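Asks: Sequence first, predicted model second:
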Amino acid sequence: MSVMGGSLTGVMTYINVGYGNTFYSDWLSSFLAALILMPAGLLLMGLITKFVAQWLPNTNAHARNLVTGGVMACMMESIMAFSTTANTLGFSSSADFLTGWLFSFLAALPLGLALMVVMSLTVKPKIELYLKS
């Protein structure tokens, strides 16, 4: 989770402010905000998993995990893009904030989708087995 949050907030910070003198401090504060959101992400993953299981009851576990991963990637990245943009650009201009949020979300989306697919197909099933035992 730390690797995911660190890499995604790094991409988002770079998109918002570029690589300059304050990049590392901006990235670190955005990363710490993402770490605070991680427990909410785990709770959200459980809720989405239940919803997808009810919505797609006749599909195999891999397909449901891929759907869960895609939805999770979009939702968590949206939240991380919001907190990173708020941290780096602030709310002084709503147009700048919205543009920064959208660009950082779209720039990090391919990486987020790739990481969530790997997590959904490898880590998530192991966590579910552990919780069932």
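Replies: Yes, it's here.
Asks: Going by C-alpha atoms from here, please, whenever you check contacts or count neighbours.
Replies: Noted.
Asks: Next, residue 20: secondary structure please.
Replies: coil (DSSP: H, G, I helix; E, B strand; the rest coil).
Asks: Just give the number of residues close to it.
Replies: Neighbourhood size, residue 20 [other Cα atoms under 10 Å]: 9.
Asks: Residue 13 versus that one, what's the distance?
Replies: 11 Å (Cα to Cα, to the nearest Å).
Asks: Residue 95 is in contact with residue 85, correct?
Replies: No - contact criterion Cα atoms under 8 Å: residue 85 and residue 95 do not qualify, at 11.9 Å.
Asks: For residue 107, which three-state class applies?
Replies: Per three-state DSSP, residue 107 ends up helix.
Asks: residue contacts, it?
Replies: 11-12, 15 (Cα atoms under 8 Å, 6 or more residues apart in numbering).
Asks: Which of the residues you listed fall in helices?
Replies: 11-12, 15 (DSSP state H).
Asks: Alongside the first one, take a look at this:
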Amino acid sequence: MHDTNLSNSQQSPTPLWLKVLLVTSLMSTIAGTLTGVMTYMNLGFSELFFSQWLSSFLFAATTAMPAGFVFMTLFTKLIKYLTPNLKAVMQNLIVGLLMAITMEALLAFITTTNNLGLSNSAFFTTWFDAFIVALPVGLVIMLVVSNTVKPKIERILTS
């Protein structure tokens, strides 16, 4: 008789292309949302908004998103090492906070650089405004992702 209840060890591993698609989709949604908020803070809603947002998003997709994957891995390992007795949900909360702050700062830098250029005298204040306004959005996204999506993604990536 054929056993239809396969254990996890007997299930086929998740294909690499599906893992890449999953992580890329999640990161694109987050980066797209945050660069949109930041572009709005930099320029307001004008005729340049969509082209500047797309440009910022593509810049973020090629720089910040790969960096985010590295940061997530490093922060997760660091927090597990520093707080081995802390429950996983608390470790994920700390990683989420670190990721939100780090990625917000990086995305604000990328977006402001794209929209104004580094030599603009208002660069720092514009970067800071974009960072502060988008930070609550980033915190909510990263806390939700860290405690709900991240554990599921980790299981898929290790399968």
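Replies: Yes, it's here. All values reported here derive from a predicted model rather than from experimental measurement.
Asks: TM-score for this pair?
Replies: Overlay of the two chains. TM-score (TM-score structural alignment, normalised by the length of structure 1): 0.94; 132 aligned residues with a Cα RMSD of 1.1 Å.
Asks: Output the contacts of residue 107 of structure 1 in a markdown table; the columns should cover neighbour count and distance to residue 76 of structure 1.
Replies: Shown next, in a markdown table, are the contacts of residue 107 of structure 1 (neighbours: other Cα atoms under 10 Å; distance: Cα to Cα, whole Å):
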| residue | neighbour count | distance to residue 76 of structure 1 |
| --- | --- | --- |
| 11 | 20 | 14 |
| 12 | 32 | 13 |
| 15 | 19 | 17 |
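Asks: Map residue 42 of structure 1 onto structure 2.
Replies: Aligning on TM-score structural alignment places residue 42 of structure 1 opposite residue 69 in structure 2.
Asks: quick one: secondary structure of that match?
Replies: Applying three-state DSSP: residue 69 of structure 2 is helix.
Asks: From residue 56 of structure 2, how far off is it?
Replies: Applying Cα to Cα, the value for residue 69 of structure 2 to residue 56 of structure 2 is 18 Å.
Asks: more crowded one of these two?
Replies: More neighbours surround residue 56 than the other of residue 69 of structure 2 and residue 56, with 25 against 15 (other Cα under 10 Å).
Asks: in structure 2, which spans are helices?
Replies: 16-43, 49-82, 88-116, 123-144, 150-157.
Asks: Which stretch among the ones you listed is buried most, on average?
Replies: Neighbour counts (mean count of other Cα atoms under 10 Å) averaged over each of those peak at helix 88-116, with a mean of 21.
Asks: Which positions in structure 1 sit opposite it in the alignment?
Replies: On the basis of TM-score structural alignment, helix 88-116 of structure 2 is assigned to residues 61-89 in structure 1.
Asks: and if you look at stretch 125-142 of structure 2?
Replies: With TM-score structural alignment as the criterion, stretch 125-142 of structure 2 aligns to 99-116.
Asks: tell me the average deviation of that stretch from structure 2 after fitting.
Replies: Superposing on structure 2 and averaging over aligned pairs (mean Cα distance after the TM-score superposition for structure 1), stretch 99-116 of structure 1 comes out at 0.4 Å.
Asks: and that stretch, how far from the chain's centre?
Replies: 8 Å (Cα atoms, centre = their mean, to the nearest Å).
Asks: can you check stretch 20-27 of structure 1 too?
Replies: The answer for stretch 20-27 of structure 1 is 20 Å, by Cα atoms, centre = their mean.
Asks: That concludes my questions; thank you for your assistance.
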